[in-house]
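> Let's see this in three dimensions:
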Amino acid sequence: MVVKFKCASAADSAREVAFRVGRLSTSVPSRLSSTASNWEQATASAAGFRLNKMLVATMQAERENRFWARHDALTSLPNRAGLAEAMNARRSGRAALLHLDLDGFKAVNATHGHETGDELLRAVADRLRGATRPNDVVARIGGDEFVILTDDLSPAALKAFSERLIAQISLSYLFSCSRVATISVSIGLGLTPEHGSDIAGLLAAADAALYRAKALGKSRCAFAPLSMQ
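The predicted structure is shown next:
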């Protein structure tokens, strides 16, 4: 399209000046369109990353909650709930539950303080882990009480196993405060199927046997009587 204008020169002579006006483009330049598309993709990618991070954090928190619902916070050993779960998942057959109670722990706690007492409990847990088989379950059920769930051992083998545990636990402990303490442990044993097939029956039998071991002078093991069934 050609548009003509009348313009006055310095000599007042009229000249026609033609201006060629091209069509105005209403389309977005390709470079600008590409930039917008990249920005949208980056925004979507960032949102997806944040959402994925939130989901991973939520799943991790749920796993941790499930873990600590079944484990002791001090030693990371299974607690009563974890022990019951392990018992329910155990294959059928002979099994034994050893109920351990530390002899002399309260004196260490009173003399050296609760932090040293906690350190001692963690050390005992480590020794029990090292003295048991991979398929055995070592649990802490409260205070200075531990439980070991094991199977495929004869009464004679269980007695020898208990005596090895007593020897291990009775070795001296060196604490981070440079103090040394010595304790021992008494052990009561309940058997399945002789004393029941669930965790409650085994614990009751092993607890009665533990009381007997304490009464006999501590630092020893005792079996629950068969008459308890």
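> When you work out contacts or count neighbours from here on, use the C-alpha atoms and nothing else.
OK.
> K53: which element?
Per DSSP states H and E: K53 is located in helix 30-69.
> Same check on I187?
Short version, using DSSP H and E: I187 is in strand 184-192.
> Can you point out the buried residues in the following helix or strand past that strand?
Once the chain leaves strand 184-192, the next helix or strand it forms, by DSSP H and E, is helix 199-215. For helix 199-215, burial by neighbour count (16 or more other C-alpha atoms under 10 Å) applies to 199, 201-214.
> again, but for stretch 111-124
For stretch 111-124, by 16+ other C-alpha under 10 Å, it's T116, G117, D118, E119, L120, L121, R122, A123, V124.
> how many neighbours does the residue lying closest to V185 once chain neighbours are set aside have?
Closest residue in space to V185, ignoring its immediate chain neighbours: L102 at 4.3 Å, by C-alpha to C-alpha, 6 or more residues apart in numbering. Neighbours of L102 under the rule other C-alpha atoms under 10 Å: 22.
> Please generate a structure for the following sequence too, so the two can be compared:
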Amino acid sequence: MAAATNVTDTLPNYVRPPITNYSPSMWGDAFTSFSFDDKVQEKYAESIQELKHQVRSMLMTEGSTTIEKLILVDTIERLGVGYHFEQEIEDQLREIFRFQSEDKELQDNYDLFTTALQFRVLRQHRYSVSCYVFNKFKGADGKFEETLTSDVKGLLSLYEAANVRIHGEDILEDAVGFTADHLKRMVQQLEPPLQYQVKRALEQPLHRGVARVEARHYISVYGWTDHKMKYF
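Got it, this is the predicted structure:
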């Protein structure tokens, strides 16, 4: 019987067989030698439970103002951890919605930031809130008052609120153009983290983004947030 022929001997001269010459993995044996430290994991789990307890207590604290509750709820959700506190958040928003329906006089005294934040958060949770709450910020000519342009946080809050509009809400259509125009003009003069938040909103409004992606962006600026607007 004839000796077996090497496959490479039958290939044309211009054909080269593949050569496997892999470099060593940069991870080495990191994964094969990795093991969990049960005590460390238990410590992390206890810390997480303690933090969740603190946040839950903050949500249910009696005596907090409406704006404090709204900022806290919005912060929790924008950090991407709202699913841990769904019932507590719903309880707070139900109370805020009932309160805003009953006390019209107090609602009329809310500034632009508070009015817009309340509108957006409630609407995102499918509460029926009217866009006419923004009429008080319009002048006799039917346009948004120019004095609002000095309130950057209010403009940003209104811009985000306007992006949860539904068909036929002309006042929010006007609000998008008004706020976007002024925010674009002033963004380069702003200081971090507000500058970053405005740039991000103009690039991708919160309501139109992917929750997990938006949470990642928000986490990156959360540490800079004004202590008056920060709860944990």
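> Superposing both, give me the TM-score.
With the length set by TM-score structural alignment, normalised by the length of structure 1, the two chains reach a TM-score of 0.22; 87 aligned residues with a C-alpha RMSD of 5.8 Å.
> related to what we said a few turns ago, nearest to K106 of structure 1 among the buried residues of helix 199-215 of structure 1?
Compare each of the buried residues of helix 199-215 of structure 1 with K106 of structure 1 using C-alpha to C-alpha and the shortest gap goes to K214, at 15.0 Å.
> Leaving out the residues flanking it, which one is nearest to the closest one?
K214 of structure 1's closest residue in space is S186 (C-alpha to C-alpha, 6+ apart), at 6.4 Å.
> Tell me which residues of the longest helix belonging to structure 2 come out buried.
Secondary structure of structure 2 per DSSP state H: the longest helix is helix 38-59. Residues of helix 38-59 of structure 2 classed as buried: V55, R56, M58, L59 (neighbour count, 16+ other C-alpha under 10 Å).
> swap in stretch 92-103 of structure 2?
Q92, L93, I96, F97, Q100.
> Show me the helices in structure 2, by range?
Under DSSP H, structure 2 gives helices at 38-59, 66-78, 86-102, 104-108, 112-124, 152-162, 170-186, 194-203, 211-222.
> from the ones you listed, which stretch is densest packed?
With neighbours defined as mean count of other C-alpha atoms under 10 Å, the helices of structure 2 peak in mean count at helix 152-162, which reaches a mean of 23.
> Check which residues of stretch 149-159 of structure 1 are buried.
L149, T150, D151, L158, K159.
> possible to save those residues as TSV with secondary structure?
Output for the buried residues of stretch 149-159 of structure 1, formatted as TSV (DSSP: H, G, I helix; E, B strand; the rest coil):
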residue	secondary structure
L149	strand
T150	strand
D151	strand
L158	helix
K159	helix
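> returning to what we had before: tell me the secondary structure for the residue nearest to V185 of structure 1?
Under three-state DSSP, L102 of structure 1 comes out as strand.
> do N109 of structure 1 as well
Per three-state DSSP, N109 of structure 1 ends up helix.
> neighbours around it, how many?
So N109 of structure 1, with other C-alpha under 10 Å, has 15 neighbours.
> quick one, what contacts it?
Taking C-alpha atoms under 8 Å, 6 or more residues apart in numbering as the contact definition, N109 of structure 1 lies against T116, G117.
> Quick check: the gap between it and A181 of structure 1.
Noted for N109 of structure 1: a distance of 10 Å to A181 of structure 1, by C-alpha to C-alpha, to the nearest Å.
> Same check on L174 of structure 1?
7 Å.
> So between the two, which is more surrounded?
Between L174 of structure 1 and A181, counted using other C-alpha under 10 Å, the more crowded position is A181 (17 against 14).
> May I ask you to confirm that the more buried one is in contact with Y173?
Yes - with contacts counted by C-alpha atoms under 8 Å, A181 of structure 1 reaches Y173, the gap being 5.3 Å.
> Give the next helix or strand downstream of the helix holding K53 of structure 1.
Following helix 30-69 of structure 1 toward the C-terminus (DSSP H and E): helix 80-89.
> quick one: buried residues of that following helix?
Buried, per 16+ other C-alpha under 10 Å, within helix 80-89 of structure 1: R80, G82, L83, A84, A86, M87.
> so the third one sits right up against T150, yeah?
Put plainly, it is L83 of structure 1. No - if you go by C-alpha under 8 Å, L83 of structure 1 and T150 don't touch, sitting 11.5 Å apart.
> what sits in contact with each of those two?
Contacts common to L83 of structure 1 and T150, judged by C-alpha under 8 Å, 6+ apart, are V137.
> re earlier: now the helix holding K53 of structure 1 against helix 80-89, angle please.
90 degrees (axes from the mean of the first three to the mean of the last three C-alpha atoms, to 10 degrees).
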